[in-house]
Structures are given as C-alpha cells and as structure tokens.
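Student: next one to model:
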Amino acid sequence: MFEISRRRMLGETAAMVALAGAGPFKAFAATAPGASSLPDTEWRHYAADQASTRYSPLDQINADNFSDLEIAWSFKTDALGARKEYQFEATPLLVKGRLYLAAGSRRDCIALDAASGELLWMHRLDEGQRALNSPRQLSGHGVSYWTDGTKERILYVTTGYRLVSLDAATGIPDPDFGTNGIVDLKLDFDQQLDPDTADVGLHATPLIARDTVVVGAAHAAGDVPAVRRNVKGYVRGFDVRTGKRKWIFHTIPRKGEFGYDSWLNGDADEAGNGGVWAEMSADEELGLVYVPVELPTGDEMGMFRRGNALFGETLVALDIETGKRRWHYQLVHHGLWDRDIPCAPILCDIPVDGKLVKALAQPTKQAFLYVLNRETGKPIWPIVERKVEAGDVPGEWYAPTQPFPTKPPAYDVQGVTIDDLIDFTPALRAKAVELVKNYKIGPLYTPPVVSKPGRWGTIISPGIQGGTNWPGGCYDPETHTVFVYSKNQPGVIGIIPNTNMTVSQFPQVHGISGEEPRPQVAMGSETNGAPPPRRPAPAPAAAAGPPPGFLAVDGLPLLKPPYGRITAIDLTKGDLKWQIAHGETPDNVRNHPALKGLKIPRTGRPGNLGPLVTKTLVICGEAGFYTNEYGVRGAMLRAYDKATGEEKGAVYMPAPQSGSPMTYRLRGKQYIVVAIGGGNYSAELVAFRLPGAA
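Tutor: So this is what the prediction gives:
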C-alpha cells in the first residue's frame, strides 16, 4: 500500500475529472456529432452534482492503466491578471464539450475547449480598489451553470463581490439579469456597506437550484478581528433569470427571530461575520439548500458573542424558495477553535435499519463526520453532549458541553497526548516531551489559554486549518462510502492582551506572549492568504528548542505521522473501512540526519485536498513538492482501490494539486482534469488521458 509507482516520472502532470450523480441525483449526458458509441458525460456542478458527491461511474481509466496517463493538454493562467497566481483552487465544469472555470489573479471567467484546452472566451470585470480591498482574492473555487432547456448561463462571483450571469456560448453578460448582467452583492444586504472597503467577498461558487441562485459571504480571517461590528455574513437567494433578490437568511439573528435568544446580553446586535464561505449542497426534491455557517466575529475570542450564539458553526437547512429555516444542527457550541464548517455536506441515501434514509454527511475541521437525516436534521447515530473544560481568558464565556458523534469515529487525531508525539527515536521523543511542557495539551475542545512564558498557549489538534478543509470529501453511491482527506498538523492558540487598538478593537486577540498583534490579511493576497511572518517572542538566553509558537522538534513535525491521510467511511455501519497515508514523505523528513538508517513508511503530507471517486478508484493528488530519486521535484497524482485503499497507480505532476480533480468522457475518451500550482510554480490546469486517445 505504501509502494509508489515510479513510471513516467518526467513530463507528466495529473488531472482528474469526475462525473456527476447517481441515485436521486441525475447524471447529465449528451451525444455530440461525430462521437463514438459511448455517450459524452458531463460535470455540471462544482462537486459533480448538487449533492456534492464528486462521484463518476466512468472506468476507462482504471487500476490497470492509471500509471499510463499522459498529458492531453495544459492551460497556464499567468496572463489572466497583473500577477501570477500560485493558489489555483478551481474545479472546472464540463458542459457540451466546454470547460468553464474562474482563473487568474483577477478572477477571469473563461471557457476552454475540453478536447484541446483552447481558450474560447473570457470575461473580466476590472473592479479597481474594490477588488484590491477584497478579503477573498485570486480565482476562487469556480463557476456555476444553469439552463432552462433554451437559455444557458454561467454565473460567478467576482473578487469585488458582484454576481455575474453570462451567456454560456459567448461569455457576453445577460442583459436581463441585474444591471447589464451584474448584481452588486454589497447592495440589498439588509445592512449599509461601503462599496470599496466593506469586509466581504467570496471564493465559493454560487449554488443554483430550482432557478434560485444562493450566494454566501466570506470575510478576512478572524483571529485578530479589526472591528467588533463587522459585516454580517447573511445568505441570499436570487432569481436566476432576473437577478432579483428572492430572500435573505440572517445567519446572525435579529431581535424577534429564531436563534436570537441563544445570544446573551444582546450580543447578536453588534456581532458580525457568521458568513457562509464554504460550498453548499441542495436537494431539489426536498426543496432544501444546506448551508454551512462559520463563527461570528472572533475566531478564538468569544467575549462579544456570549452564549451558544446561533447560527455559528451550524449546519442550516433552508427552503430554497423562501429562505426559511427548516432545521439546524450546531456542531460546536460557542466555538473558540475556528472550527468553521469548511465544506459542503455530502447528500446520500443510505440503508438504516433496513430502510433507505435521505441522509447527509458533513466532513469537518475537527475530523468528525456528522451524519444527519437531511429531511429532519436528526442524527443517524447518537450525538452526545459531553462536558468540556473551561479556560482562563478574562471576560470569556464557555459552553459547558460539546456534541460528540458516537459514529463514525474520528478519522484523524483529536487532541494531544504524550503518546501522540514524534517517536522516530527516543531522543526526538524526549525533546518533544520537553517542548510540550511549555504548552497546555489535552483532548479535543481543550480551551485556549492566556499566553505567557512557560505556557505559551494550547496545542490543538487538528489545527485551525483542520482536519478537513474547503475541498471536502466524495461519496460512492454503490458502496455507501465516504472518502475524505485530512491532515494531522497541530496548531497553537494563545490569547494575548491587545496593545494596539488600531489593529483590533478586541481587548484580547490570538497571539503569543511578547508578540505584537498581527493584522488580518486577505485570503489570496500577495501572501497567498498566509499571515505576516511571526516575530518570535523574546525568550531567556539559556532557552533551548524552537521559538514559542513553533511546533517542531529539530525541524521535524511535533506529532507522529501520518501527516496526511485518506479515510474510507462505511455509512451503512458508521465504521472506518480503511485509512492510508496520502502523499510522499516530505524531503525534510526523508533526508533528516537524525533519521539516517531508519526505515520509515510513507508519512503522507499535510495540505488541503479533495479526492475524486470513480467506479473503481479513489483519485487524489499530493499537497506540496518532494524530490524523487532522479532529483526531479514535483508531486504525484495517485489512484487507490476504492474497496481496499491499495495504491494502483501514480503519475507525475510538476506541481501539487491545488484544486479538486474532476473527470468526463468526450468523444469516447475519458479525461481527468486538475488544477495545480504552488511554491514557485504558477497556476496551471492539466488534462490527462490514456495514450492513443487523440
């Protein structure tokens, strides 16, 4: 399972494209002139279908030939913007032989010929300072498609937070939609916003169901919030033909609305954020859209959002026609760990007690898969409230309990114990034990603490990025199995007094004692979403080991591997079927002098990855670069037997997977398409097919 195929190590990249729907979620098919006897298949939604399954029944590419894949074509996005992009998160759509996606640092909407990669049309809004101020930069996740059988439209959200509707054939704005094809999302938002500076944008695709376009909202990272009363991240539904607003759902309830009483002292009136930055799912038959909500303002500080504070970190089912709440389930009460629900729930029909139940499965940053009845919101297996520890941050409010699913079990490491620490050698373990003496450790939901020398903060696992993040998982309807990638990368949460009110209006913010508060940065800015480099806090001259806040032991990860894994979860039983380390061992681990002579199995590697499942395979690229035995730097696209997790093939890519793969069949040939990029390798879309398939 840990042996890697070394075939075709040069000149190849991996691209994966997955076909839509099964069961109640229909796949789309069309036969183009001159096509072979095999019908073309399409990928009309960001995650294959409205259920977010990322499933395709295609099997021309299979275990026997996966390692033979060759590049059919590639498309660089360097010219689409004033600067190159290195964080290319797109998954394209495939409709009638064309790929549609957003690309480039200015977020152009483009159409490509799916057989050749030729650019067919491009649409761009030059939004000036409004785009430069956006909290969500670069190309985002993608676009959405709609048709009534006659009209065909591509819709996307610009960097500056405008909703655009384009003719799918030409890329020309729809004159019947909004104003010249554009709806300004900073208007008609039940709050007054500055059009150029308001902290709101979106990376996610708009969701379209029953002729309603549902749009979420995202904000700058909230660990050091600039203001207390930030933009409220409401969710809205628009008429897909006209752009007229149909409804709005207040993710932070107003007085008199359901959920307002879950806030103490009227905190809901002042709080902001609470947006939906993740992708969403929809069940048109039930008339429901499933909305994963983030925290209100203050990712690790809740002193201004006291109480359980609905609908923070809550999955909400809304009526697609009216926006009315049908049900909700809060996954974390008064979160202090930045456990925003990061991705769309996967809708699935599963057998429970001999009956087929309409369910959903929600992957999370905390590495729990929450499985609920999607009609009612009730858990399929019991979710129990357990007491959790309170912290010591002045003015903070602590929830006494948190919900813990009894099934399925956690699919990655939760919390930190001594047994979780690096143990390649006794010396490394001893250093790790000494390091964690300067931190608070404990189980999942161990609270953040005031940072001070000797207790710099709380080590949390999974870290703030998860677990699972925005790409989410995939689902095989044949075996009722969810496949999800997760990373094992802990983080530190310390709370420090705010000494600079020009950076934040909060009296305490996320940080390490001795540091200055670090201002928020836009996701996808020049730093590609990373905060400014941490200035190490001062330490005594005799102190040894890494600076406070850095969780490394002689340059090695603090915790034992795997650092990244793929897990198969059986939804008929609520059990884990298999787990494998996903990703080649990082160079700094393989080549570390302290590990010389040790035989270490593949460790996997951390990142944000979305897998694809086909009739026989689970396919996923690697996060990050590694150097192979020929001295070539790159990453691998890997395929695993979906029944066992055994690796069946791998092909070389010049850069890591950055967007989730998809697949389609065109003129009898199956393609896999994936966005890659990172490090010093700029964004590229790569299409793979088998040899002789031209």
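Student: only C-alpha atoms from now on, for both contacts and neighbour counts.
Tutor: Noted.
Student: got a list of what Ala27 touches?
Tutor: Residues in contact with Ala27 (C-alpha atoms under 8 Å, 6 or more residues apart in numbering) are Leu19, Ala20, Gly21, Thr41, Glu42, Asp49.
Student: from the residues you listed, which is closest to Thr425?
Tutor: Nearest to Thr425 among the contacts of Ala27 is Leu19, at 45.7 Å by C-alpha to C-alpha.
Student: which SS state does the nearest residue to Phe66 once chain neighbours are set aside fall under?
Tutor: Spatial nearest neighbour of Phe66, excluding adjacent residues (C-alpha to C-alpha, 6 or more residues apart in numbering): Gly649 at 5.5 Å. Three-state assignment for Gly649 (DSSP: H, G, I helix; E, B strand; the rest coil): strand.
Student: rewinding a little: can I get the contacts of Ala27 in JSON lines with distance to Val293 and secondary structure?
Tutor: Shown next, in JSON lines, are the contacts of Ala27 (distance: C-alpha to C-alpha, whole Å; DSSP: H, G, I helix; E, B strand; the rest coil):
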{"residue": "Leu19", "distance to Val293": "27", "secondary structure": "coil"}
{"residue": "Ala20", "distance to Val293": "25", "secondary structure": "coil"}
{"residue": "Gly21", "distance to Val293": "25", "secondary structure": "coil"}
{"residue": "Thr41", "distance to Val293": "33", "secondary structure": "strand"}
{"residue": "Glu42", "distance to Val293": "30", "secondary structure": "coil"}
{"residue": "Asp49", "distance to Val293": "21", "secondary structure": "coil"}
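Student: second chain to compare with the first, below:
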Amino acid sequence: MKTQKTLSLLTSISLALLLGTNFSCSPDQKSEHTTWSHYGGSPDQSKFFNGSQITKENVNQLEIAWNYPIEDNNFYSFSPIVVDTIMYVYGKNNSLIALNAVTGKEIWIHTDLRGLSRRGINYWESEDKSDKRLVFTLNNSLQEIDALTGQSITDFGTGGYVDLRVGLDRDQTSIRRMQSMMPGVIFGDLVILGSAPGETFFSPPGYVRAYNVVTGKLEWTFHTIPQPGEFGYDTWPKDAYKYVGAVNVWSEMTVDEERGIVFLPVGSPTYDFYGADREGAGLFGNSLVALDAKTGKRLWHYQTVHHDLWDYDLASAPQLLTINKDGKEIDVVAVATKHGFVFVFDRDTGEPVFPIEERPFPASEMPGEKSWATQPIPAVIPDFTRHEVTKETLNPYFSDEVKEQWYQRLDTAKSALYIPPSDKYETITMPGALGGASYGNTGTNPEKGIMYIMAQDYASIYKLSKVVPVEPVLSDDEKNKISTLYEGSCQTCHGEGMKGSGAGPSLINAGTRYSYDEFKTLLSEGRGRMPAFVHIEEATILAMHRYLGGSPSRFRGMMTASDAPEITGPVVASGGIKIPDDTTRAAPLEDYPADVVHPEDRYTTAYGTEWQALTAPPWASIFAYDLNNGTVKWRQPIGLDSAFSKGDKTTGAPSGTIRKGMVITSTDIVFATGKGGIVYAFDADNGKILWETTLDNESTGQPGMYVVNGKQYLVINASNRFDPSSYDFSKRPGALPKGYVVYSLPE
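Tutor: Coordinates of the predicted model:
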C-alpha cells in the first residue's frame, strides 16, 4: 500500500511539474491570509486575503483569465479551494476535479461522487507536506482523497470511511441524514464537523464532533443537547435529549488557531415553530458556543434566542476581529443573525463588548407552549433588517389587486419581532427563516475592526396546524395540500403540470429517480437556486415522494450510466469508497419514546417563503460595520431584480444574498456576488462601486482568491441558471458555459 501510494505521489508530482505546478508553500501562509485552502479562505472564515496586486486603482481592469465548464445539467453551489497552484472544483456529473490554477487545465478527475458536501471540501497536509488530503463528507460518510493523485484513501476510518450516523445516542439504522452541506473546519490533525439532521419532529441531535484526519478516530463529541449531569441539562425537560433533534451547526464554524478555540454558531431545536415538548431556554440552541478545539470542552456560550419559535438559527460564520474601543484593544468574536442583529463578545471570556438588553415580548397562545418572556437585543449596535410588515411598507411594485389581497391579510395577521406562531391567525415574521445574514454572508478585515454583512429582508408567513397521521394511500386532502404547495413554491421554476421550464426540469415521475432518503435530502438542503424546504413535515415529504411516483421502500436512486454525460479528461477513480448496502434500516423515529411524558398534540406550519419581496426595497444589501464604535459605516444594495424593479440597481434583489459570498482584500476592496450574476468590487472605506461585471450564469458558492507566481486571481462559481425573474445573460452572444470563472489583471 505504501509503495503504491509513493509511486502515485511521484506520478502526480511529475504530471504537475509538466503542467507548471509548483508545490512549494510557506509554512505560515495560513495565518497570513495569503492562501485560500479553506471554505472561507482560512479557518477563521474571514474571507480576508492579503495580496497587493489588485488595488482600488486597477480593479476596473480585471478580465477573464480562464473558465472551466462543468459540462452537465446539474447545479453546483461548490466553493473552490486552491492549494499551491492546484484548484479543486466540482462538476462533470458530480466529479471532484483538480485543475492547474494558472491555466485551468485538468490534472485529475475523480468521477461519480454523488452526495459530496455541496458547499465545499477541506484540505489537510502533514507538517512535512508528504501527506496531502482532501477531506469531505459523502452522504452520511466521512471520506478522504489523496490531494495529488485523486485516489480514495482506503486506510482512513474503517475501509476508507467513517459512518456519521454512529455515536448519536439514537438508533443509527433510523437516521436518514446527518451530512451538512458545509465542509466543517480543520484544526491541527482534527476535522471538526457539524451536521444537518433535519428540523422536523424527532430529527436526530446535531452533536458537533471532531475526527482524527489520519485515522478517522472520533476524538471528541460536544452534546449540543446536554445529557444528564452536563452543563445546560436543566434548561430542558428531563427527557428532552431522548427525542429533541437538531441544535446543530449546519453552517460555517470558525477557529481561532492561536487560542485553539472553535466557535460554533448553533441552530435551533426541533420542532422550530412549536416547542411544547421542550419547555425551557434550551441550551445550546441558537447559541454562540466557544469550545476548546482540541478537547471539545465548553469554554463559554451566549444564547441569542431563548426557546426559539422562529427558526432563528445562527447561520453565518462568527468573525474574529481586533477592535480599539475606548482606547483599549480587544480581541472579539462577532456574530450576525438571521433576525438582523450583531452580537460582539470578548473572545476569551464571552462577555458582551457592547450592551445587550433582555426585553419583554408577547407570550404564546398555543396550548402547552411556554414561550420565553424576554429576548436579548443589542442596545447600541444598530440592526440591519426590518422587523415588521405593514400596509405602509408593502412592496410598491405590487399590482392594485395584490395590494388589496395583502391589505385584507394584514387586517387579520400579526407582524412584529418575536410574535409566537399561532393556529388562529397568520404570523408574518420579518425577517423570516431565510432572512437576515446566512452562510457565506459575513467577512472581516480582522485588524481594522470592520465586519461586512450581506443580508436580506425576506419574510416568512406561519400558521400552525395539528399534525395528522399519514395514510397508506394518498387522500384527496393530501393531494390538495401537495398541489397547493407545488403551485406556491415550485411551479415558477418547474412549470405548470410539472412539465419543466427554462429554470427547472420536469418533475413528472421524479420520485422514480430518487430514493426516499435522497428525495428528503434534496428538499431539506435545496440544490442550485432551489431553496431548502427544511420545515416540511415528514408525512408531507413522504406523500410528495409517492405523489411523484416514488417508493419509500427503495433506498438507492435509479440513475444509470446512460443518464450521465460522458466524462472526458484524466479520470483516475470513480465512486469514492464503496460502502456496503445497509439492509437493517429502520423507519425514522415518528413518536416519543414510550417512557416520556409529552404533549397530546403536535403542530407544524408551512415554510411560508413564497413572497420574497413582500416589503418595499431595498431587499438585499451589504453593510460595513465599524465594531470599534458599534456603528454602520456604509450600506449598498446588492443583486439585480427584474420582476418588480425592472432592473433598478438601487433596490437590491429578493434572495439577493442566498448562496452568495465575498472576498475582502488587504488593499481595501470588498468583492461580493449578488443575484442576477452580478460581481461587485466595493471600496471598503465608503462602499463606492469600483468595478462591476455581470456573469453569463448565476453565481453560487463562496468566491476565492489566490496568488501564483506573483499574479493575483479571483475565482467565482457561475454554474447555475438564472431565476425566471432575472435577465438571462446566458443567452447573450459569446456567453460562457456554466462553470468556474477566473479573473486577473491583464499582462
């Protein structure tokens, strides 16, 4: 095995040398922010890059250096990383591809990695650089590939993989999904992973775990839902750890390498909108948690939402900055939230740097529900979203007919911050579950104390209803619900009668192409421009799968070789590690354990995100926060919308920041992507647009930046179709195919 690996290494190095690849690497590059070998650039997720070539004066001269087509009809939200002069991307029918970062020429292709973590992968190398690995999750497994040869590493874990369903204190055969769309983060010889177990009743718990990169051994587990005897256990009902799920980190984790601290932005508990079975504050739900990265021991925490009923996950990367406040330098960690607030803490102690007040909010009227009486609100730092929808703030571009419909709805609905959902009336929450700041939406200039936030005003409309048992045959009521759901959330892209359109494929008999697990993952995580529908009840997902021709008893998808485009190029492997078929799967947990006292009824609500532009613009913006004094330095709209504003660039765009990202440079430029394929270069000091271009395809994923032989490059994933409401630039003359686009200054 070792001899074979050595030969493969020599072969790969020889090939790389032929391509002009240089494998040298400064030992302290990571801490200097001069590489982009992590999802957010470096383990601190700052999206900050230290490079001098691209400046405010010449940024408007950027031009396309090369592009790499993905060559299939899939949508990818993958965030490329660059190590030395090799770039790693995802495309060509779910293949991981190594490219020469100077020319875009393929070095190797590992095909058929269907189920790879959608947003990216991790890179790790040994101190002597003799061992270089790509670390990623593939469906419910943790796997690795040799970064130089593209071959799977078979002596990792057990037979080349680690089963992520093991060790969650639930029957692992009943766990359908644990994989997060995010790659986790590397610290030393550890890969620290979050999860996305789903957010319905009885989803698995979202424990955070660290594995040894070389062996696959589980090194530590942090119970986000505390067990008996652990800190925070008394903030839950005594048996909650047996049935409550989620409380997971599905987004970006941040590592302070110098201190050895990993900061976790923890999500909400299940069920998000009705918590009668989880009375109490519910630690560590909706909390920023600081752990010793080596041991997983809790150092401190702060809960930003008590007993969450609004799905206000912490979804953006905590940012590490050094600020100068009142003449004193303080190392801080700041987190921006879905509901539009910025919380700033001393990195060592967890003490708030700016005042936070506990303010009273309305009580829930739902049976059995005990909403928390107060919620923490920053008292000095201004918020960055609106918190109410009124008749006066409705979208002015609505037709008179639509406005009148909304006037009537608002007469009976309630809209304000922290109004608990009800079964008696609609609750219009602003921002909703997809609002505020999300993954990829925060970055920092660490030394200047400036934090950049991309955010959107995007409402959710909730109304609770009682959970009813699923029937073996679809009832007329189920068919009507599915039809209503389709018309409200899917028809815009997939067309009338599910026949497909320019924005989305046909869904006729789509259930036959996916196993139930794959179908549930698709709905829960989204794909391309399709949003995630994490709050659809399990029974509804099952009914929809059957409605589309699926069989819940089939575990694997039905894709055949004839469905896949032919792969051309240097293919070195296919399929990753072959995991044995699981013949012992049990049904997902669907009820409380027999010995647990629980509410008589359960309630759920639709996701309520049909109205992306419910209020007046701006709908999406980028902010610069000066955390030295807790003020907003500047704000600019971001993204292009053509449905309402007809191309007015001052409005921003609905969904303008979902699946987008940014790069902040040491030359005080903020690169950011927005809806409509727009790429901006903002002056970091005042927000002035220094350069703007429009991609031929929609941008997704986190942009990246790197330098090779003194030349600085910007790489952007432009592999998605445009929204039907946007201008379709892919049809203009000379448009590039979907893929990865790399910019640089002219020679």
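Student: how close are the two chains, by TM-score?
Tutor: With the length set by TM-score structural alignment, normalised by the length of structure 1, the two chains reach a TM-score of 0.79; 599 aligned residues with a C-alpha RMSD of 3.5 Å.
Student: in structure 2, what residue corresponds to the residue nearest to Phe66 of structure 1?
Tutor: Under the alignment defined by TM-score structural alignment, Gly649 of structure 1 is paired with Trp691 of structure 2.
Student: tell me who's in contact with that match.
Tutor: Here Trp691 of structure 2 is in contact with Val59, Asn60, Tyr680, Ala681, Phe682 (C-alpha under 8 Å, 6+ apart).
Student: map those onto structure 1 and name those still in contact.
Tutor: Among the contacts of Trp691 of structure 2, the ones still in contact in structure 1 (both residues aligned by TM-score structural alignment, their matches' C-alpha atoms under 8 Å) are Val59, Asn60, Tyr680, Ala681, Phe682.
Student: among those, which are in strands?
Tutor: Among the kept ones among the contacts of Trp691 of structure 2, DSSP state E puts Tyr680, Ala681, Phe682 in strands.
Student: and which of these is nearest Lys92 of structure 2?
Tutor: Nearest member of those to Lys92 of structure 2, counting by C-alpha to C-alpha, is Tyr680, at 27.9 Å.
Student: show me the contacts for that closest one.
Tutor: Residues near Tyr680 of structure 2 by C-alpha under 8 Å, 6+ apart: Val670, Phe671, Ala672, Thr673, Gly674, Ile689, Leu690, Trp691, Glu692, Thr693.
Student: which strand or helix spans the first one?
Tutor: Secondary-structure element containing Val670 of structure 2, defined by DSSP states H and E: strand 669-674.
Student: what's the burial count for the residue nearest to Lys217 of structure 2 when sequence neighbours are not counted?
Tutor: Of all residues not flanking Lys217 of structure 2 in the chain, Tyr211 sits nearest, at 5.4 Å (C-alpha to C-alpha, 6+ apart). Tyr211 of structure 2 has 21 neighbours, counted by other C-alpha atoms under 10 Å.
Student: residue in structure 1 matching Tyr211 of structure 2?
Tutor: So Tyr211 of structure 2 corresponds to Phe238, using TM-score structural alignment.
Student: and the most centrally placed residue in structure 1, how far from Tyr652 of structure 1?
Tutor: Nearest to the mean C-alpha position of structure 1, counting by C-alpha atoms, centre = their mean, stands Trp470 at 0.6 Å. Counting by C-alpha to C-alpha, to the nearest Å, the gap from Trp470 of structure 1 to Tyr652 of structure 1 is 24 Å.
Student: kindly report the same for Arg124 of structure 1.
Tutor: To Tyr652 of structure 1, Arg124 of structure 1 is 33 Å away according to C-alpha to C-alpha.
Student: neighbour count winner among these two?
Tutor: Tyr652 (27 against 16).
Student: helix/strand/coil for the more buried one?
Tutor: For Tyr652 of structure 1, the secondary structure call by three-state DSSP comes out as strand.
Student: helix or strand for the nearest residue to it once chain neighbours are set aside, which one?
Tutor: Nearest residue to Tyr652 of structure 1 in three dimensions, chain neighbours excluded: Met636, at 4.7 Å (C-alpha to C-alpha, 6+ apart). Per DSSP H and E, Met636 of structure 1 falls inside strand 633-641.
Student: so what corresponds to Ala437 of structure 2 in structure 1?
Tutor: In structure 1, the residue matched to Ala437 of structure 2 (TM-score structural alignment) is Thr468.
Student: isn't its match right up against Ala367?
Tutor: Yes: at 6.4 Å, Thr468 of structure 1 counts as touching Ala367 under the criterion of C-alpha atoms under 8 Å.
Student: more neighbours, the two?
Tutor: Thr468 (30 against 25).
Student: hang on, that one is in a helix, isn't it?
Tutor: No: using three-state DSSP, the assignment for Thr468 of structure 1 is coil, not a helix.
Student: quick check: the gap between it and Gln489 of structure 1.
Tutor: The value you get for Thr468 of structure 1 to Gln489 of structure 1, if C-alpha to C-alpha is used, is 11 Å.
Student: kindly report the same for Gly237 of structure 1.
Tutor: 37 Å.
Student: quick one: neighbours of the equivalent of Gly171 of structure 1 over in structure 2, just the number.
Tutor: Mapped onto structure 2 by TM-score structural alignment, Gly171 of structure 1 lines up with Gly150. By other C-alpha under 10 Å, the residues close to Gly150 of structure 2 number 26.
Student: before we move on, what about the one 4 residues further on?
Tutor: As a burial measure, the neighbour count of Thr154 of structure 2 was computed by other C-alpha under 10 Å and equals 16.
Student: same check, this time on Pro226 of structure 2
Tutor: By other C-alpha under 10 Å, 20 other residues sit near Pro226 of structure 2.
Student: wait, it sits on Tyr241?
Tutor: Yes: if you go by C-alpha under 8 Å, Pro226 of structure 2 and Tyr241 touch, sitting 6.8 Å apart.
Student: quick one, helices of structure 1?
Tutor: Under the criterion DSSP state H, helices of structure 1 are mapped to 129-132, 426-436, 587-590.
Student: as a markdown table, the ones you listed with mean neighbour count and distance to Phe28 of structure 1 would be great.
Tutor: Listed next are the helices of structure 1 as a markdown table, based on neighbours: other C-alpha atoms under 10 Å; distance: least, C-alpha to C-alpha, whole Å:
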| stretch | mean neighbour count | distance to Phe28 of structure 1 |
| --- | --- | --- |
| helix 129-132 | 17 | 35 |
| helix 426-436 | 17 | 53 |
| helix 587-590 | 14 | 43 |
